[in-house]
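Peer 1: here are the coordinates; sequence isn't available:
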């Protein structure tokens, strides 16, 4: 049953950065901002995280640095779309390309270099459970923290004033402004928080998952994150489920190879993206459901002077 332990371990390890980044994107979209630059933010976080580990040896400092770097990139995006009223789609794509380019530039000297992986933390008693114990409960600490973060955000959106305000700004910014809330400020913080999460996710990939730097390490995961939020219908619990489903699809290539099945490597590598396309296509067949669940002002430019 080693294959099952491998499947469980690989799934949670691959799903963790997707979950963290998707939760950040969910916060931004709940506030009414569509951030399509997640790919670039994750790439920048991965590059900064790898460099910090290579130079300092501290994985947690790398996670923090990657998050802060991407938060800075998110602040640029937020300024353009919220202050100068730039188009969210065009700006998101441009900032995403900027992030990928910066990651490739600063990561060039570290090409093909490896760093020690982030230490695993076995949970007492749970890690000793046969089969599932080694797979689920012998992971880096961030793997355990990600579901807790999701639970905290679920509670925030459901039961806290902060969550209610974010949702109100995303549903009707004019009404939120009318009762005294700073719509632009709230959205700005939401976008920067989303960037912070994306950077942490990217850094986790480079210091805990792959640990071998190569340009293009993120490989489209940022776009999977954006699709995951839509797939989840902007609900935290469905983001969690979707992240682990897509995480399983991500390691399907390794499972097929280990089973000795002959298949083109290009086809195996594309499995998670094929799964994303199929999921979104099926979901899009019910356009009414998407419209009912999406934040009403998502992607719309808000001018407080109007």
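Peer 2: Great, that's in hand. Here the structure is a predicted model, which is why all the values come from computation and not from measurement.
Peer 1: contacts, neighbours, all on C-alpha from now
Peer 2: Noted.
Peer 1: how about the stretch of helix or strand residue 200 belongs to: buried residues?
Peer 2: Element membership for residue 200 (DSSP states H and E) is helix 183-204. For helix 183-204, the neighbour count (16 or more other CA atoms under 10 Å) marks 183-184, 186-204 as buried.
Peer 1: below is structure B, check it against A:
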């Protein structure tokens, strides 16, 4: 039973940031804007959040410090995503090229600023955020050790974002308008919807969730940040495609890929896998090989928004 708890908790550490970022990408693409810049947004969000934790570590700790870092990371992601929004919406630039440029800029910027500030590119921080046991809930049989012991508040934030995303997308006027802009912006415009505003909203939401996802990825799995999020921004795009741009499917896809990443990272703590004697690099390759296989079989039946990636020109019909 302890092994089950261990695997599940490790899966949550990888699943939650992946799901958050993929949900962010969903909002952007549902508005009609492809956001390839997720990797760069994650790096920028993680960098500013971890930098805050690093400099306030001597005067602050625990959940309040983490919540403030979360807000900083989300704000950073939104500001950084504005560059992509402006290039894609106002300048009608190629959205893939714009996102790629931001992905190239983000790690270089983070490394440069880190070296200017502290002469080394790694930003160290003290992890004081793990919750050994949530009061009352941590003592509940089975579910207590599974969900409420050795946990992080970011896990519960991620679950809340998933539920909120599903409600906003399918149960609100905003969600309906966002989806209409991604499917047929001309029809949405003729119905009185400001397509540009909705696209900006979609990209900004993806920026906020991307920045948050970067911090959520780093905090439970490391005690330093080196301007790298292990390709999670690109993996989130694979999860988005596998999940067919739908919140529930994205959550299930994130759970699957999170499990694969957990096995790759913590196989030595699983007696059965450790006893097999398979080289470690094999486990590290598995999540990415499975990603390629899944994309091969799911991309043919892709249900992407019809107008995604196509610059909208209000003057054309």
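Peer 2: Yes, it's here. Quantities reported herein were computed from a predicted structural model and do not represent experimental measurements.
Peer 1: let me see the TM-score of these two.
Peer 2: The pair, once superposed, lands on a TM-score of 0.92 when counted by TM-score structural alignment, normalised by the length of the first structure; 300 aligned residues with a CA RMSD of 1.8 Å.
Peer 1: how far does the helix holding residue 200 of the first structure sit from its chain's centre?
Peer 2: 10 Å (CA atoms, centre = their mean, to the nearest Å).
Peer 1: that helix vs the second structure, mean deviation?
Peer 2: Averaged over the aligned pairs, helix 183-204 of the first structure sits 0.8 Å from the second structure after superposition, using mean CA distance after the TM-score superposition for the first structure.
Peer 1: tell me the counterpart of residue 248 of the second structure in the first structure.
Peer 2: For residue 248 of the second structure, the aligned position in the first structure is occupied by residue 237, per TM-score structural alignment.
Peer 1: state the distance from the nearest residue to residue 236 of the second structure once chain neighbours are set aside to residue 308 of the second structure.
Peer 2: Distance criterion CA to CA, 6 or more residues apart in numbering; nearest residue to residue 236 of the second structure, sequence neighbours excluded, is residue 22 at 4.8 Å. With distances taken as CA to CA, to the nearest Å, residue 22 of the second structure is found 16 Å from residue 308 of the second structure.
Peer 1: just residue 40 of the second structure next, same as before
Peer 2: 20 Å.
Peer 1: which one's more surrounded, the two?
Peer 2: The neighbour comparison of residue 40 of the second structure against residue 308 (other CA atoms under 10 Å) goes to residue 40, with 34 against 22.
Peer 1: that one against residue 109, yeah?
Peer 2: No: assessed by CA atoms under 8 Å, residue 40 of the second structure is found out of contact with residue 109, at 10.1 Å.
Peer 1: quick check, residue 284 of the second structure in contact with residue 264.
Peer 2: Yes: using CA under 8 Å, residue 284 of the second structure is in contact with residue 264, at 4.9 Å.
Peer 1: joint contacts of the two?
Peer 2: With contacts defined as CA atoms under 8 Å, 6 or more residues apart in numbering, no residue is shared by residue 284 of the second structure and residue 264.
Peer 1: and the match of residue 248 of the second structure, what is it in contact with?
Peer 2: Taking CA under 8 Å, 6+ apart as the contact definition, residue 237 of the first structure lies against 150, 154.
Peer 1: and if we set it to 10 Å?
Peer 2: 147, 150, 151, 153, 154 (CA atoms under 10 Å, 6 or more residues apart in numbering).
Peer 1: same check, this time on residue 142 of the first structure
Peer 2: 13, 16-17, 20, 60, 63, 118, 120-121, 148-149, 200-201, 204, 208.
Peer 1: from residue 10 of the first structure, how far out is it?
Peer 2: 14 Å.
Peer 1: repeat for residue 181 of the first structure
Peer 2: 43 Å.
Peer 1: give me the more crowded residue out of these two.
Peer 2: Under the neighbour definition other CA under 10 Å, residue 181 of the first structure and residue 10 were set side by side, and residue 10 has more, 22 against 16.
Peer 1: buried only: go through the contacts of residue 142 of the first structure for me.
Peer 2: Buried among the contacts of residue 142 of the first structure (16+ other CA under 10 Å): 13, 16, 17, 20, 60, 63, 118, 200, 201, 204, 208.
Peer 1: which position in the second structure pairs with the last one?
Peer 2: The reference is to residue 208 of the first structure. With TM-score structural alignment as the criterion, residue 208 of the first structure pairs with residue 220.
Peer 1: excluding covalently adjacent residues, which one is nearest to its match?
Peer 2: In this structure, residue 220 of the second structure finds its nearest non-sequential neighbour in residue 13, 6.3 Å apart by CA to CA, 6+ apart.
Peer 1: mutual contacts of residue 40 and residue 109 of the second structure, please.
Peer 2: Joint contacts of residue 40 of the second structure and residue 109 (CA under 10 Å, 6+ apart) are residue 227.
Peer 1: can you pull the contacts of residue 155 of the second structure?
Peer 2: With CA under 10 Å, 6+ apart, residue 155 of the second structure has these contacts: 9, 12, 13, 15, 16, 17, 147, 148, 161, 216, 220.
Peer 1: switch these over to JSON lines; also include secondary structure and distance to residue 271 of the second structure.
Peer 2: Below are those laid out as JSON lines (DSSP: H, G, I helix; E, B strand; the rest coil; distance: CA to CA, whole Å):
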{"residue": "9", "secondary structure": "helix", "distance to residue 271 of the second structure": "16"}
{"residue": "12", "secondary structure": "helix", "distance to residue 271 of the second structure": "20"}
{"residue": "13", "secondary structure": "helix", "distance to residue 271 of the second structure": "20"}
{"residue": "15", "secondary structure": "helix", "distance to residue 271 of the second structure": "22"}
{"residue": "16", "secondary structure": "helix", "distance to residue 271 of the second structure": "25"}
{"residue": "17", "secondary structure": "helix", "distance to residue 271 of the second structure": "27"}
{"residue": "147", "secondary structure": "helix", "distance to residue 271 of the second structure": "22"}
{"residue": "148", "secondary structure": "coil", "distance to residue 271 of the second structure": "24"}
{"residue": "161", "secondary structure": "helix", "distance to residue 271 of the second structure": "34"}
{"residue": "216", "secondary structure": "helix", "distance to residue 271 of the second structure": "28"}
{"residue": "220", "secondary structure": "coil", "distance to residue 271 of the second structure": "23"}
